[in-house]
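Enquirer: sequence and predicted model, in that order:
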Amino acid sequence: MSDSIKSTDLTFPQVDTNFEPVLGGFVKRGFDIAGALTGLIVLSPLFLLVALLVRFSDGGSVLYGHRRIGRGGCTFQCLKFRTMVEDGDAVLASHFGANPEAKAEWDTTRKLKDDPRVTRVGAVLRKLSLDELPQIINILQGHMSIVGPRPVVRDELENYGSAAVFYLRSRPGLTGLWQISGRNDVSYDTRVAIDRHYVENWSLALDLRIIIKTVPVVCLAKGSY
């Protein structure tokens, strides 16, 4: 249904979570818990509405969990409302066979502007970033933060090179500096630089600014597909 995780581990910098303090410490974690609990309560009607739309669009599952890399290199199931057909891997392989340029786009950006796996309801959810709302649960579980680097799959960390260590010092975010800086319209190298800048310059004030700027970006669907 989505990009696959290779069974063999790739080599990338490791963070010793016993000695390396998590980005933001108790202040950031406390802010995450309070914000996620508030969001879960306030947005519960929207959760229900989206769940019903996904369920009745094709009768498939509502949620989808995909393995992503979190702090220190640990994997977790990153939750989303399902936006793709349930036989997505086969559909994608067939699409690549007929469209080599799409395979090149995927290899470069890990995204497709015209993804054949995305359902009609899914396209709307992605455009408005509503598919990512279940990640509030990931935040409460401690796997993610409200603000942080975009969660990646294991083989994507090769694209980070030596900057992977900065990604691994933080919890991936529901939103982040990348989301308000162009999202899919920026190159992957720029995305890596943005993530490094965020970790090196973190402050609670920066998180608040990013959250405030996320609202108009999501409403206007800038760089979203």
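Expert: Nice, I can see it. Numbering: from 1, shown residues only.

Enquirer: only C-alpha atoms for contact and neighbour calcs from this point on.
Expert: Noted.

Enquirer: roughly how far does V153 sit from I41?
Expert: Shown here: V153 relative to I41, a distance of 30 Å by Cα to Cα, to the nearest Å.

Enquirer: those two: who's more crowded?
Expert: Neighbour count, other Cα atoms under 10 Å: between V153 and I41, V153 has more, with 17 against 10.

Enquirer: quick check, Y225 in contact with A123.
Expert: Yes - using Cα atoms under 8 Å, Y225 makes contact with A123 at a distance of 7.5 Å.

Enquirer: L52: neighbour count?
Expert: When neighbours are defined as other Cα under 10 Å, L52 has 13 of them.

Enquirer: would you mind pulling the contact partners of the helix or strand containing it?
Expert: Per DSSP states H and E, L52 falls inside helix 44-58. Applying Cα atoms under 8 Å, 6 or more residues apart in numbering, the contact partners of helix 44-58 are G60, S61, V62, F81, R82, T83, V121, G122, L130, L133.

Enquirer: now the last one. Nearest residue, chain neighbours left out?
Expert: It stands for L133. Leaving aside its sequence neighbours, L133 sits nearest to K80 (Cα to Cα, 6 or more residues apart in numbering; 6.8 Å).

Enquirer: please compare the first structure with the one that follows:
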Amino acid sequence: MKKRYSFLIKPLQVLLDLILINSIIYLVYDKEFLNVYFLSYSSLFWLFTAYFTGFYKVFRFTKSLGILTLLVKQFFFFVLGYFAYFGIFREGEVVHNQFIILVSILISITVFKFLGYMLLQLYRSLGRNSRTTVVLGYDDSSKKVIQIFKSKANLGYQFLGFFTDKASSNSSYLGAFKDVFQYIEAHTVDEIYCSLSQFTNEQIKKIKKVSNAKGIVLKLIPDANELYSKNQSVEYYDDTLMVLNVKKLPFEFSENFYIKRIFDIFFSLFVCVFVLSWLTPILWVLVKLESKGPLIFKQKREGIHVKEFVCYKFRSMKINKKSNSHTIKNDARVTKIGAFMRKTSIDELPQFINVLLGDMSIVGPRPHLESLSIEYQKNVDEYLKRHIVKLGITGLAQVSGYRGEVLKKSDIKNRVRLDIFYIENWSFFLDIKIIILTVLNIFKGEEKAY
């Protein structure tokens, strides 16, 4: 049995943050005003906001962008509470060094948060603080999980092998499903990942029962080709009857609608005033020099509730009769300046005008041509669910690698799956995360941006 110290990581992080906050306040605060009430208030408010923002919910698979998102949420509420203290208890009095204290706290917490995150990843990449895992099944989804375990040592997973009823010559093959139980008796296994598409309900129930008895974490891998709904929660009646309660989608709450719309308006105004105002005349000259025709390309797209609207883009093609057909790689219709605009997504910028007009949102499922939309409806279940919200300039599917040309059926299925996930799990910070990833992808370059 391994000795486990992971449970100490979170308490130590909380303790370190509290020590940092109190040390900074004690060292920088004007001693004339320093009192135990402010120290207590700062500590308790920090803990209170951390609980509700999930600031310390950092897992092995949490990425650096996830850390940044947690910091932004935590700091937003902590700053409000920090100044509320002076407004309520000090009657608006400007106490010496209060801004220095706040900035010092924010910088220190940020540095130590990322430093701790990177050191823990380094520690795990050396084989420490690891979790031993086995995988049941060997389909496409299982292979992706195995690949992650093998390629990302910093996550701290020690992959032992996989089980499947189909015999395999792979060196990681450990046997059939029936061999799992003997294996976990003889070896220390911390987590089991089981493919839902490879085994029957009875087999899954059996492994679940054994996992619970052994204290092994069991995680189920869904079929990547299926579209799963997240808007259900379990309720128990009289401790015996289990029912599924269909929850409201985030956009069914009016406050979420207004938050998203207000953000869309202010962000779009910013882009129109500070980017489009000077970029448009420059592009007008460049586009006109290379090909005849207007700068702005107008195209009908299907939007919210499948209503048609005119979508605006900077023209990136020569004038042609097939402008309503989708673009392919090395498309002869695309001009040189058009290729650059497509590669950097500059051609999409006029869609911020669509956002101001209320036809689109900054983040959401991407709008498709009517001809493609009809085709996709036939091949993908729940396709029309994408249209219960405003479609977006960018979206979760696009930053996850599913943008541009649809080369195979799985591309559109995965795109729709991610679109539905976004609709069912929307939050303001998810929008911010997608916008940040979109900007990063523009600088990194994307293979299907043509």
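Expert: Right, received. Where do you want to start? Since the model is a prediction, treat every value here as computed from it, not as a measurement.

Enquirer: care to give me the TM-score?
Expert: TM-score for the superposed chains, counting by TM-score structural alignment, normalised by the length of the first structure: 0.77, backed by 189 aligned residues with a Cα RMSD of 2.3 Å.

Enquirer: for ChimeraX, what selects the buried ones among the contacts of helix 44-58 of the first structure?
Expert: The buried residues among the contacts of helix 44-58 of the first structure can be selected in ChimeraX (16 or more other Cα atoms under 10 Å) with this line:
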select :62,81,82,83,121,122,130,133
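
Enquirer: which of the contacts of helix 44-58 of the first structure lies closest to L37 of the first structure?
Expert: Nearest to L37 of the first structure out of the contacts of helix 44-58 of the first structure is L133 (Cα to Cα; 12.4 Å).

Enquirer: map the closest one across to the second structure for me.
Expert: Using TM-score structural alignment, the partner of L133 of the first structure in the second structure is L349.

Enquirer: now its match: how far from K409 of the second structure?
Expert: 29 Å.

Enquirer: also F77 of the second structure?
Expert: Distance, F77 of the second structure to K409 of the second structure, by Cα to Cα: 44 Å.

Enquirer: more crowded one of those two?
Expert: More neighbours surround F77 than the other of F77 of the second structure and K409, with 16 against 12 (other Cα under 10 Å).

Enquirer: check which helix or strand covers that one.
Expert: Per DSSP H and E, F77 of the second structure falls inside helix 64-88.

Enquirer: on that earlier part again, counterpart of the residue nearest to L133 of the first structure over in the second structure?
Expert: Aligned partner of K80 of the first structure by TM-score structural alignment: K313.

Enquirer: so is its match in a helix, a strand, or just coil?
Expert: Put simply, K313 of the second structure is strand when judged by DSSP: H, G, I helix; E, B strand; the rest coil.

Enquirer: do the same with the one 10 residues further on
Expert: Under three-state DSSP, S323 of the second structure falls in the coil class.

Enquirer: am I right that D381 of the second structure is in a helix?
Expert: No - with three-state DSSP as the criterion, D381 of the second structure is coil rather than part of a helix.

Enquirer: burial measure for the aligned residue in the first structure for it, as a count.
Expert: In the first structure, D381 of the second structure lines up with S162, judged by TM-score structural alignment. Applying other Cα under 10 Å, we find 11 residues neighbouring S162 of the first structure.

Enquirer: return the residues in contact with the corresponding residue of the second structure for G60 of the first structure.
Expert: When the second structure is aligned by TM-score structural alignment, G60 of the first structure is paired with G293. By Cα under 8 Å, 6+ apart, G293 of the second structure lies in contact with K318, I319.

Enquirer: hmm, back to that, measure the residue nearest to L133 of the first structure to F166 of the first structure for me?
Expert: Per Cα to Cα, K80 of the first structure is found 25 Å from F166 of the first structure.

Enquirer: returning to what we had before: tell me which residues in the following helix or strand past the helix holding F77 of the second structure are buried?
Expert: Beyond helix 64-88 of the second structure on the C-terminal side, the first helix or strand identified by DSSP H and E is helix 98-125. Within helix 98-125 of the second structure, the residues that count as buried by 16+ other Cα under 10 Å are 98, 101-102, 104-106, 109-110, 113, 117, 120-125.

Enquirer: can you tell me what part of the first structure helix 98-125 of the second structure aligns to?
Expert: The counterpart of helix 98-125 of the second structure in the first structure, using TM-score structural alignment, is absent.
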